[in-house]
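# sharing a model that was predicted from the sequence below.
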Amino acid sequence: MSKIGIFVGSSGGVTQAAAEKLEELFDGAELINMEEDYDDLEQFEEFDVLLIGSSTWGQGDPQRDWVDPLYEMDNDEPDLSGKKVAFFGAGDQDTHGEHFVSALAKMEDIFKKCGASTGFGYWPTEGYMYKFSLSEKDGKFCGLPIDDINQEELTESRLTEWSKQVRQEMDI
């Protein structure tokens, strides 16, 4: 059985709530809050599957608790080969539609640079109304966008469907 780690950085609580729901949906997964529970890059090595959650801030940047770990990863390039990684995160497609969930793409690029297997959990762009996203790749987002401001009623069903999709794609 694959060991699953859910690593989350959340300021407003939306991405944290999504991570907690995913913890329920992925029975046996361990939830690591980047502010409270994260120690160092070696924690990633403890898991076969990494579900990486971050809201998007500013010009499409990851949530602040990810800044130092991503900087270390980008510079130290730890060996994450063999790790299967999927991304999820909160964004506001109306007010911040010009950078909607762009943090997911920035994070994916760094994890990929470290040898992780990405490309899991890509989610269709249909049903979202945004201007631009770095996370859009061939008509899909490189993870699951959550917009509790404009589409809160869809969050739970999206998380449930995404968890099924990720399980199937990762064969877990």
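Here it is on my side, so go on.

# can we go C-alpha only for contacts and neighbour counts from here?
Will do.

# in the longest helix seen in the chain, which residues are buried?
In the chain, with assignment by DSSP state H, the single longest helix is helix 152-170. Buried positions in helix 152-170, judged by neighbour count with 16 or more other C-alpha atoms under 10 Å: 155, 159, 162, 163, 165, 166, 170.

# a markdown table for those, including distance to residue 14?
Shown next, in a markdown table, are these (distance: C-alpha to C-alpha, whole Å):
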| residue | distance to residue 14 |
| --- | --- |
| 155 | 10 |
| 159 | 12 |
| 162 | 16 |
| 163 | 17 |
| 165 | 21 |
| 166 | 20 |
| 170 | 25 |
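
# included below, for side-by-side comparison, is a second structure:
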Amino acid sequence: MQESQSIYDMEVTTLEGERQTLEPYRGKVLLIVNVASKCGFTPQYAGLEALYRSYHDRGLAVLGFPCDQFGHQEPGNAEEIRSFCSLTYQVSFPMFAKVEVNGPETHPLYRLLKSAQKGLLGSEAIKWNFTKFLVNRTGEVVQRYAPTTTPESIAQDVEPLL
């Protein structure tokens, strides 16, 4: 990855299979989350959706990236993920295709996020599903949150960025 590569240059695939960059999100505050439908933290979908609905009109975008690297907790295909998120949590924020967040196949977006905001004791590794990264309006990764950090508690950090 080039040193000067912007988060907006990152190519991602939507849950519908369309390839795009994050350019449409330039100028927005982003909360990027690796999600899973069979995880102890899965109920956080409700909090993420509430955060998105509360602040979307002011410029927040929550971006969900399903990941099956932790205890096989996201076994579904795109249609199953879409259906689960929609029916169970009424998710309306953008969801993307499954990604790997650790290891040799780490998605470039997660390589960028992890190098910008290291975790506990300086580790870049994502420890579990529902690790969250907050990105300001200029594309700077400003905060990393543990899976145990609730979306509700992140609102206090989102507010000043809007």
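It's in. Values in this document were obtained by computation on a predicted structure and should not be read as measured data.

# superposed, what's their TM-score?
Put the two chains on top of each other and the TM-score (TM-score structural alignment, normalised by the length of structure 2) is 0.33; 94 aligned residues with a C-alpha RMSD of 5.3 Å.

# give me the helices and strands touching the longest helix of structure 1, please.
Applying 3 or more C-alpha pairs under 8 Å, 6 or more residues apart in numbering; DSSP states H and E, we find helix 152-170 of structure 1 packed against helix 14-25, strand 117-120, strand 144-146.

# quick one: closest of those to residue 87 of structure 1.
Among these, strand 144-146 comes nearest to residue 87 of structure 1, with 6.4 Å by C-alpha to C-alpha.

# list the helices and strands that closest one packs on?
Counting by 3+ C-alpha pairs under 8 Å, 6+ apart, strand 144-146 of structure 1 packs on strand 84-90, helix 152-170.

# wait, which of these is closest to residue 56 of structure 1?
strand 84-90 (6.6 Å).

# and the angle for that closest one with helix 14-25?
130 degrees (axes from the mean of the first three to the mean of the last three C-alpha atoms, to 10 degrees).

# buried residues in the next helix or strand after strand 84-90 of structure 1, which are they?
In the C-terminal direction, the helix or strand that comes right after strand 84-90 of structure 1 (DSSP states H and E) is helix 102-113. Buried residues in helix 102-113 of structure 1, counted by 16+ other C-alpha under 10 Å: 102, 103, 104, 105, 106, 107, 108, 110, 111, 112, 113.

# now those residues in CSV, with distance to residue 75 of structure 1?
As requested, the buried residues of helix 102-113 of structure 1 are exported to CSV (distance: C-alpha to C-alpha, whole Å):
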residue, distance to residue 75 of structure 1
102, 21
103, 18
104, 19
105, 18
106, 14
107, 14
108, 15
110, 10
111, 12
112, 13
113, 10
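
# and these, which is closest to residue 88 of structure 1?
residue 104 (7.0 Å).

# for that closest one, give its distance to residue 24 of structure 1.
22 Å (C-alpha to C-alpha, to the nearest Å).

# got the contact list for residue 32 of structure 2?
62, 63, 64, 65, 132, 133, 134, 135 (C-alpha atoms under 8 Å, 6 or more residues apart in numbering).

# neighbours around the first one, how many?
Residue 62 of structure 2 is surrounded by 25 other residues when neighbours are defined as other C-alpha atoms under 10 Å.

# just the element for the spatially closest residue to it that is not a sequence neighbour, please.
Spatial nearest neighbour of residue 62 of structure 2, chain neighbours left out: residue 31 (4.7 Å); criterion: C-alpha to C-alpha, 6 or more residues apart in numbering. Assessed by DSSP H and E, residue 31 of structure 2 sits inside strand 29-35.

# so after that strand, what's the next helix or strand?
Counting by DSSP H and E, what follows strand 29-35 of structure 2 is helix 44-55.

# so which elements touch that following helix?
Packed next to helix 44-55 of structure 2, using 3+ C-alpha pairs under 8 Å, 6+ apart, are strand 60-66, helix 78-89, helix 151-158.
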